[in-house]
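**Q** Pasting a predicted model and its sequence here:
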Amino acid sequence: MELPLNIKKLSSENQSKATILAFALIPLSGFATDVYIPSLPTMSRELGVSDLQVQLTLGMFLISYGVAQLFVGSLLDSFGRYRIGLISLFVFALASVVIANTANIYLIYLMRIIHGITVAAIVVSKRTFFVDVFSGDKLKNYLSMFSIIWATAPIIAPFVGGYLQSWFGWESNFYFLAVFAMIILVLELSFSGETIKQKMEFSFRKIASIYIDMVSTASFTLGIVMLGLSYGMVMIYNMTGPFVIEHHFGLSPIAAGYSSLLLGGAVMVGGLLGKATINKPFIAKLSVNIGLQLLFVVAMLVSVNFVANLYSMVFFAFIIHACSGYTFNTFFTFCLSRFPKNAGIASGLTGGINYVIVSFLTYGVIALIPAKDELNLAYSYTLLIGMSILIMFVIVRMNKRNLQ
């Protein structure tokens, strides 16, 4: 199927600029959650709702973001990336402005669902941009950079959000998101364009068969489960850490922002190590990584009896999050490169199932183990690390069976 003549194609002279813009949008999902993390306790107080209700704004985003990715990939493969991305950026900015101007928690839930859908379209379209434009080792190199670039959000966003909260109030976080989206929209109109070479026929039967083939590939599906468990550890802290820091330790939103900045750096460190060891034996490096996580979470559980303060909590969380970043980088690169002929669907399924797992898993864990103190955070980590060990055991068994 040929591209319609009225859709602007990406020109070769703008390819480098468009690549930078694509990388700039990869962390958007993180910005949409992490920038207002330091504001969660204030939002709960000023909106007159419970801590769990305001934490649900994160859950609403994660669920809609995850579910939307399950379907948006097929739309991008059938109708192209560029126009859908532009419309999504505009709607995302509009929803951000609505959130900043309402005190109705249910309207905020609705806008966060719209955030999730539009961010899914934006991020998946930019992941597929790289598969459209690059190939071979260059593509593999760019894919391995995704989790590293994505980790800039948990580094920068809470740091910025903590100061925005202290200076202008929680609403300023959503104005920040709106301005960011509009700036990128203008740059996209100026320098980017359509990258799909051949559109897939939009046939429900054909699309369904591709989905079934991907999901029934055990290595692909188990890889996504590992993504969900590794990112779930990061999100557990994001949803509970500010309450522990501000309520239990009695510190400010800026302190919460700095702590999230450090832990975002941990995810990036893990991603960088994952990229550096990209050619090392797959099972061996992941087994060592998860073993380190188990060792440090046990140390965290023991140390709480002797030392329990912000510094000890952030120290142990840093190591655990770095290991999570390593796991995430390794499996994300594997899953995205698994089905290059259907890059949009593979990207959508990878991100979609991952975020569905994360959203239900994290909300379930914090309902079971509330945001109270460092000990409860350690219990949450222990639960997810234990599940990761079980999945890795299945992967190792499958790998041995395939070698026989």
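**A** Sure, I can see it.
**Q** contacts and neighbour counts: CA atoms only from here.
**A** Noted.
**Q** correct me, but residue 262 touches residue 317?
**A** No - in this structure, residue 262 is not within contact of residue 317 by Cα atoms under 8 Å, at 9.7 Å.
**Q** between the two, which one's more packed in?
**A** residue 317 (27 against 20; other Cα atoms under 10 Å).
**Q** elements contacting the helix or strand hosting the more buried one?
**A** Per DSSP states H and E: residue 317 is located in helix 310-336. With contacts defined as 3 or more Cα pairs under 8 Å, 6 or more residues apart in numbering; DSSP states H and E, the packing partners of helix 310-336 are helix 136-150, helix 218-243, helix 253-276, helix 282-303, helix 343-368.
**Q** quick check: angle from that helix to helix 136-150?
**A** 150 degrees (axes from the mean of the first three to the mean of the last three Cα atoms, to 10 degrees).
**Q** Now do the buried residues in helix 310-336.
**A** For helix 310-336, the neighbour count (16 or more other Cα atoms under 10 Å) marks 310, 313-314, 316-336 as buried.
**Q** Kindly report the same for stretch 241-259.
**A** 241-246, 248, 253-259.
**Q** Same check on stretch 340-354?
**A** Result for stretch 340-354 [16+ other Cα under 10 Å]: buried residues 342-354.
**Q** Reformat those as JSON lines; add distance to residue 400.
**A** Formatted as JSON lines, those follow (distance: Cα to Cα, whole Å):
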{"residue": "342", "distance to residue 400": "28"}
{"residue": "343", "distance to residue 400": "28"}
{"residue": "344", "distance to residue 400": "31"}
{"residue": "345", "distance to residue 400": "29"}
{"residue": "346", "distance to residue 400": "26"}
{"residue": "347", "distance to residue 400": "27"}
{"residue": "348", "distance to residue 400": "29"}
{"residue": "349", "distance to residue 400": "26"}
{"residue": "350", "distance to residue 400": "24"}
{"residue": "351", "distance to residue 400": "28"}
{"residue": "352", "distance to residue 400": "29"}
{"residue": "353", "distance to residue 400": "26"}
{"residue": "354", "distance to residue 400": "25"}
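**Q** Name the nearest of those residues relative to residue 68.
**A** Of all these, residue 68 sits closest to residue 352, with 6.7 Å by Cα to Cα.
**Q** what about versus this one:
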Amino acid sequence: MTAVTTPTPEADAGARLSRSGRLRFALILGGLTAFGPLSIDMYLPGLPAMAEDLSAANAMVQLTLAAFVVGIGAGQLVAGPLSDAYGRRTPLLVGVSLYIAASVLCALAPTVEVLIAARALQALGAAAGIVIARATVRDLFSGVAMARFFSALMLVSGVAPILAPIIGGQLLAVTSWRGIFSVLAAFGGLLFLVAAFALPETLAPAQRRPARLGSALRTYLGLLRHPVFLGCALTVGLAFAGMFTYISASSFVLQDIYGLDPQTYSFVFGGGAVGLVLMTQVNARLVGRFSQRSLLRTGLTVALTGTVVATVAAAAGLGLAVVLPAIYLVLGGSGMIMPNATALAMADHPDKAGSASALLGVLQFIVAGASSPLVGLFGESSAVPMAAIMAVFLALGLTSFLTLVRPRA
């Protein structure tokens, strides 16, 4: 890795925040970014029971994941420019309100088709929280300080994928999968109150951009022409697609193939999230001592190595004791990929942070949504399809990074 000797200064607003102020922002913004993992991971232990209850095939139930991921990507394309035009607070509160209503609809869904549609609406609401949280970080920080804050944000939001499947598994002991969506609706209500009363506006009126369709399209095209942004966005999207392949398939693979019950599965899934969170904090300590590009390359290499080991181990029938640590290696590498790629992608675009955050998110979630049905398409009788598809996505992510994200002179 390449050492860094000159740190990048913080943005003025972030520099003026006290330690308690930074902690408050980290908790609130972490809660907003937790919409995604909570909405995805909490109901994973209930997918087999959901398929039985709704008389639906596993592939149809997995579409509830794909609908959410595609919806959360598309929603960011709308929420990003709106937050650049009207500030961060108003679009955020509208989005959280939609999330609450859609979560109630999910809990009441009579068929899998209604559930898929409700999940798409739920995702549109969640998108506002995710994109505006990233944009708010860019409003406050720049350079190394921004990468460090994104790592701190992942510490807070990273608790969500650890706790979500555990909470979901335990909830299934006392309620059905419908009760899980009721809990998500309550979580949305709590975040609405916190955001309404404790999250200040971070985008001054003088810094706002008109909400015009033509202007938004030109901004998006300009971002896509920026090689570092495009390379980092593709890297994030492809790496997340590898992770999401595991997320969408792990419930069936670990329970149906390796025989774990929902409660054990929830703890095993949470264990991988622990590795992800720990690596984000290791990354936070390394940022400033090594370049973000070097750390990103290291994370991609580690994650790709884990997918290759998992594929070979599953094909050789070595069992969960070998496959699972390799998967954990993938998740650990992702803890270095996500904060560094996100910070690099947004670093050069302070004047359009909402749009940059939106485009970053839509590429991430749409690519991940496309990965969801692939495991079922290639077979669910072993862990090989899951691990091999993860390897392909990570290899493509590393290729995108090496091709587009070149060091500056």
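**A** Great, that's in hand. Owing to the predicted nature of the structure, the values given are computational and were not obtained by experimental measurement.
**Q** among the buried residues of stretch 241-259 of structure 1, which two are most distant?
**A** 248 and 258 (16.6 Å).
**Q** Next one: residue 372 of structure 2 from residue 389 of structure 2, what distance?
**A** 10 Å (Cα to Cα, to the nearest Å).
**Q** Overlap in contacts, those two.
**A** In terms of Cα atoms under 8 Å, 6 or more residues apart in numbering, residue 372 of structure 2 and residue 389 are both contacted by the residues residue 245.
**Q** The two - which one has more neighbours?
**A** The residue with more neighbours, out of residue 372 of structure 2 and residue 389, is residue 372; 26 against 21, by other Cα under 10 Å.
**Q** That one matches what in structure 1?
**A** Applying TM-score structural alignment, one finds that residue 372 of structure 2 aligns to residue 363 in structure 1.
**Q** cool, residue 224 of structure 2 as well?
**A** By TM-score structural alignment, residue 224 of structure 2 lines up with residue 215.
**Q** so how many other residues sit close to the residue lying closest to that match once chain neighbours are set aside?
**A** Closest residue to residue 215 of structure 1 apart from its sequence neighbours, by Cα to Cα, 6 or more residues apart in numbering: residue 221 at 5.8 Å. Residue 221 of structure 1 has 18 neighbours, counted by other Cα under 10 Å.
**Q** and residue 221 of structure 1, how far is that from residue 332 of structure 1?
**A** Residue 221 of structure 1 sits 12 Å away from residue 332 of structure 1, taking Cα to Cα as the criterion.
**Q** same thing with residue 283 of structure 1?
**A** When residue 283 of structure 1 is compared with residue 332 of structure 1 (using Cα to Cα), they lie 15 Å apart.
**Q** now stretch 39-55 of structure 1: which residue numbers in structure 2?
**A** The aligned range for stretch 39-55 of structure 1 is 46-62, by TM-score structural alignment.
**Q** Flag every buried residue along that stretch.
**A** In stretch 46-62 of structure 2, counting by 16+ other Cα under 10 Å, buried: 46-48, 50-51, 58, 60-62.
**Q** Dump these into TSV; add secondary structure as well.
**A** Below are these laid out as TSV (DSSP: H, G, I helix; E, B strand; the rest coil):
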residue	secondary structure
46	helix
47	helix
48	helix
50	helix
51	helix
58	helix
60	helix
61	helix
62	helix
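**Q** wait, which of those residues is closest to residue 197 of structure 2?
**A** For the buried residues of stretch 46-62 of structure 2, the nearest to residue 197 of structure 2 is residue 46 (34.3 Å; Cα to Cα).
**Q** Excluding chain neighbours, what is closest to that closest one?
**A** According to Cα to Cα, 6+ apart, the nearest residue to residue 46 of structure 2 is residue 177 (5.7 Å).
**Q** After alignment, which residue of structure 1 pairs with the one you found?
**A** Aligned partner of residue 177 of structure 2 by TM-score structural alignment: residue 170.
**Q** ok, that match touching residue 35?
**A** No - between residue 170 of structure 1 and residue 35 there is no contact under Cα under 8 Å: 9.7 Å.
**Q** Looking at those two, which is more packed in?
**A** Ranked by neighbour count (other Cα under 10 Å), residue 170 of structure 1 and residue 35 place residue 35 first, with 28 against 25.
**Q** what's the distance between that one and residue 57 of structure 1?
**A** Separation of residue 35 of structure 1 from residue 57 of structure 1 (Cα to Cα) stands at 13 Å.
**Q** Kindly report the same for residue 226 of structure 1.
**A** The value you get for residue 226 of structure 1 to residue 57 of structure 1, if Cα to Cα is used, is 24 Å.
**Q** Compare these two (neighbour count), which wins?
**A** More crowded of residue 226 of structure 1 and residue 57, by other Cα under 10 Å: residue 226, with 24 against 20.
**Q** what about that one, distance to residue 295 of structure 1?
**A** 19 Å.
**Q** cool, residue 279 of structure 1 as well?
**A** Taken as Cα to Cα, the span from residue 279 of structure 1 to residue 295 of structure 1 is 25 Å.
**Q** And for residue 16 of structure 1?
**A** For residue 16 of structure 1, the distance to residue 295 of structure 1 - Cα to Cα - is 43 Å.
**Q** Roughly how far does residue 284 of structure 2 sit from residue 233 of structure 2?
**A** 20 Å.
**Q** ugh, wrong one, I meant residue 187 of structure 2
**A** Using Cα to Cα, residue 187 of structure 2 is found at 29 Å from residue 233 of structure 2.
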